[in-house]
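In: I need the structure of the sequence given here:
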Amino acid sequence: MTAIRAAQAITPGTALGMLTTGNKRFVYGTPHYGHNVTQAAATAGGQQPHSVVLGCIDSRVPLEAIFDQSFGSICVARSGAHVLDRSMVGSVEFAVSSLGVSLALVVGHKRCGAVTATVDAVRSGEMPGGDVGYLVEEISPAVDGLDLDDPSATEQAIRAHVIRTVERLRRSDGLAPAIAAGRIDVVGAIYDLDTGGVEFLENA
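Out: As a prediction, this is how the structure comes out:
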């Protein structure tokens, strides 16, 4: 069985279950994987990842660790607040078409600096320049319609931005056929910096 066929034997639900169980091990302090060189060498000859996980660049959110996944289990793509551009979408499409992953998981996190900066920029009407401004522009639709005087506005925007990212991936021409066939799914989640727990969103 080829690596792609082996990966495709894992259903989207099974892949999600592996990540959910891994996060529980992480939260309970009983991880299986320590990311040592022996594990790295064992997968050097090939890979059979079951999921591609999109996350933020935040140094407090190491995706392989919070889901307790070993080498070869997940592909990871990261940008500020998991903002999608062509390279990010292309990376997800490559993981699906060439590596046979069954799940694309978008992970936002509480107290995200990029989303906080976006809320602040929209509130003040002063957008940052340069490519940081690009990040803010891409995140700002998640802020539209929010009451920016509400203390929970940033947390609401974080959740809305995850949902929006999931919806954009689901509309991707490169992913739509596999989604329609039920071979892959796209799911959203929020990571809690304080507890280490991941909330999987039912509507994303």
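In: going forward, measure contacts between C-alpha atoms and count neighbours the same way
Out: OK.
In: mind checking the end-to-end distance for stretch 25-32?
Out: Counting by Cα to Cα, to the nearest Å, you get 8 Å between the two ends of stretch 25-32.
In: I figured L201 hits V186, correct?
Out: No. At 10.9 Å, L201 does not count as touching V186 under the criterion of Cα atoms under 8 Å.
In: between these two, which one's more packed in?
Out: Taking neighbours as other Cα atoms under 10 Å, L201 and V186 compare with V186 leading, 23 against 14.
In: Look up which helix or strand the more buried one falls in, please.
Out: Remark: V186 resides in strand 185-191, with elements defined by DSSP states H and E.
In: Check which helices and strands that strand is in contact with.
Out: strand 103-109, helix 153-170, strand 198-200 (3 or more Cα pairs under 8 Å, 6 or more residues apart in numbering; DSSP states H and E).
In: Quick one: residues contacting V115.
Out: Contacts for V115 (Cα atoms under 8 Å, 6 or more residues apart in numbering) come out as A81, V136, I139, T154, A157, I158.
In: ok, the fourth one - contacts?
Out: Contacts for T154 were tallied using Cα under 8 Å, 6+ apart; they are R111, V115, T116, V119.
In: Same list, those residues, but as JSON lines with secondary structure and distance to I4 please.
Out: Listed next are the contacts of T154 as JSON lines, based on DSSP: H, G, I helix; E, B strand; the rest coil; distance: Cα to Cα, whole Å:
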{"residue": "R111", "secondary structure": "coil", "distance to I4": "37"}
{"residue": "V115", "secondary structure": "helix", "distance to I4": "36"}
{"residue": "T116", "secondary structure": "helix", "distance to I4": "39"}
{"residue": "V119", "secondary structure": "helix", "distance to I4": "41"}
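In: run this one through as well so I can compare:
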Amino acid sequence: MTSQPKLAAGEDAPRAGDLGDRPGRALAELLAGNRRFVDGRPLHGHDVSAAATVASGDQQPHAVVVGCIDSRVPLEAIFDQTFGSMCVVRSGAHVLDQAVVGSVEFAVAALKVPLVVVLGHERCGAVTSTVQALRSGQRPGGALGYLVDQITPAVEEVGADDPRAVALATRRHVGRTVATLREQQLLAAAGNKGDLAVVGAIYDLATGVVTLLP
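Out: Have a look, this model is predicted:
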């Protein structure tokens, strides 16, 4: 399969300083970690001594990242975060269900996490499968069909026959996931008080760069 074209972020992508104090600081830390990762100078090597350091105390993560199960996107590594610094929730193409949403709500309500990042990635297999299903008219069965059903609205919005459908639908699906999370009652209440920001981003498999989306 040919690679999808890289899409630049819009000029109105969020900046850390626009999100308020705690959410902004959390986003700044993740973006700084991604720069360290891309530059080949990470601070955290996931040594067992770091695990022991945080084992006895209460966890105080500063972000929760909702990402895809793709093995090429190890979330703690690409943000250069150590033990205890962020929560991770993963599903195929970051599709939401009650377990995923409940996990995010737990991180926000119980752990006081100020930032939720929905991270899609280039050449996502689940998005590609959805595009192919719509083009062929053959929906997969079983639970895989649930993933396809949840991604389908994003593909339909950009058009399954568009040559850039996978790249465009991936970004659209991130935006839809962000919007759905922002509408959850608990998360909306935290956002209205300025205690939480929910943002979307795309990970480039080839370069390692995380780009915020508008």
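In: Now the TM-score, please.
Out: After superposition, the two chains reach a TM-score of 0.93 (TM-score structural alignment, normalised by the length of the first structure), with 194 aligned residues with a Cα RMSD of 1.1 Å.
In: re earlier: across to the second structure, which of the contacts of T154 of the first structure hold up?
Out: Here is what carries over to the second structure from the contacts of T154 of the first structure, by both residues aligned by TM-score structural alignment, their matches' Cα atoms under 8 Å: R111, V115, T116, V119.
In: ok, so of these, who is nearest V166 of the first structure?
Out: Comparing these against V166 of the first structure with Cα to Cα places V115 closest, at 16.2 Å.
In: Residue in the second structure paired with that closest one?
Out: Aligned by TM-score structural alignment, V115 of the first structure pairs with V127 of the second structure.
In: what about that match, distance to R72 of the second structure?
Out: Taking Cα to Cα, one finds V127 of the second structure at 15 Å from R72 of the second structure.
In: For PyMOL, write the select line for the buried members of the contacts of T154 of the first structure.
Out: To isolate the buried subset of the contacts of T154 of the first structure in PyMOL, counting by 16 or more other Cα atoms under 10 Å, use the following:
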select buried, resi 115+116+119
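In: which of the contacts of T154 of the first structure lies closest to D144 of the first structure?
Out: V119 (9.6 Å).
In: which residues touch that closest one?
Out: Counting by Cα under 8 Å, 6+ apart, V119 of the first structure has contacts S140, V143, L148, A153, T154, A157.
In: Pick the one among the residues you listed closest to G174 of the first structure.
Out: Nearest to G174 of the first structure among the contacts of V119 of the first structure, with distances taken as Cα to Cα, is S140, at 25.1 Å.
In: Please give the number of neighbouring residues around the alignment partner in the second structure of A181 of the first structure.
Out: The alignment partner of A181 of the first structure in the second structure, by TM-score structural alignment, is K193. Neighbours of K193 of the second structure under the rule other Cα under 10 Å: 8.
In: And K193 of the second structure, how far from L27 of the second structure?
Out: Taken as Cα to Cα, the span from K193 of the second structure to L27 of the second structure is 18 Å.
In: Over to G141 of the second structure?
Out: Relative to L27 of the second structure, and taking Cα to Cα, G141 of the second structure is found at 38 Å.
In: Repeat that for L43 of the second structure.
Out: 17 Å.
In: swap in T180 of the second structure?
Out: Taking Cα to Cα, one finds T180 of the second structure at 20 Å from L27 of the second structure.
In: ok, these two, which is more surrounded?
Out: A count of neighbours by other Cα under 10 Å puts L27 above the other of T180 of the second structure and L27, at 24 against 12.
In: wouldn't the more buried one be in contact with L115 here?
Out: Yes. Contact criterion Cα under 8 Å: L27 of the second structure and L115 qualify, at 7.0 Å.
In: Mutual contacts of those two, please.
Out: What both L27 of the second structure and L115 touch, as defined by Cα under 8 Å, 6+ apart, is the set A63.
In: In three-state terms, label the aligned residue in the first structure for Q59 of the second structure for me.
Out: By TM-score structural alignment, Q59 of the second structure lines up with Q47 in the first structure. When classified by DSSP: H, G, I helix; E, B strand; the rest coil, Q47 of the first structure comes out as coil.
In: Give the full set of residues in contact with Q47 of the first structure.
Out: Applying Cα under 8 Å, 6+ apart, the residues near Q47 of the first structure are A3, G72, S73, L99.
In: Give me the aligned partner of the third one over in the second structure.
Out: Under the alignment (TM-score structural alignment), S73 of the first structure pairs with S85 in the second structure.
In: you'd agree that match is up against A63?
Out: Yes. Look at S85 of the second structure against A63 with Cα under 8 Å: they come within range, at 7.2 Å.
In: Tell me which of these two has more neighbours.
Out: A direct count of neighbours by other Cα under 10 Å for S85 of the second structure and A63 places A63 higher, at 28 against 17.
In: how near is that one to V210 of the second structure?
Out: Distance from A63 of the second structure to V210 of the second structure, by Cα to Cα: 15 Å.
In: cool, and D195 of the second structure?
Out: For D195 of the second structure relative to V210 of the second structure (Cα to Cα), the value is 23 Å.
In: ok, now L187 of the second structure?
Out: For L187 of the second structure, the distance to V210 of the second structure - Cα to Cα - is 24 Å.
In: residues making contact with stretch 152-163 of the second structure?
Out: By Cα under 8 Å, 6+ apart, the list of residues contacting stretch 152-163 of the second structure reads 130-132, 134-135, 165-166, 168-170, 172-173, 176.
In: out of those, what pair is the most spread apart?
Out: R135 and R176 (21.3 Å).
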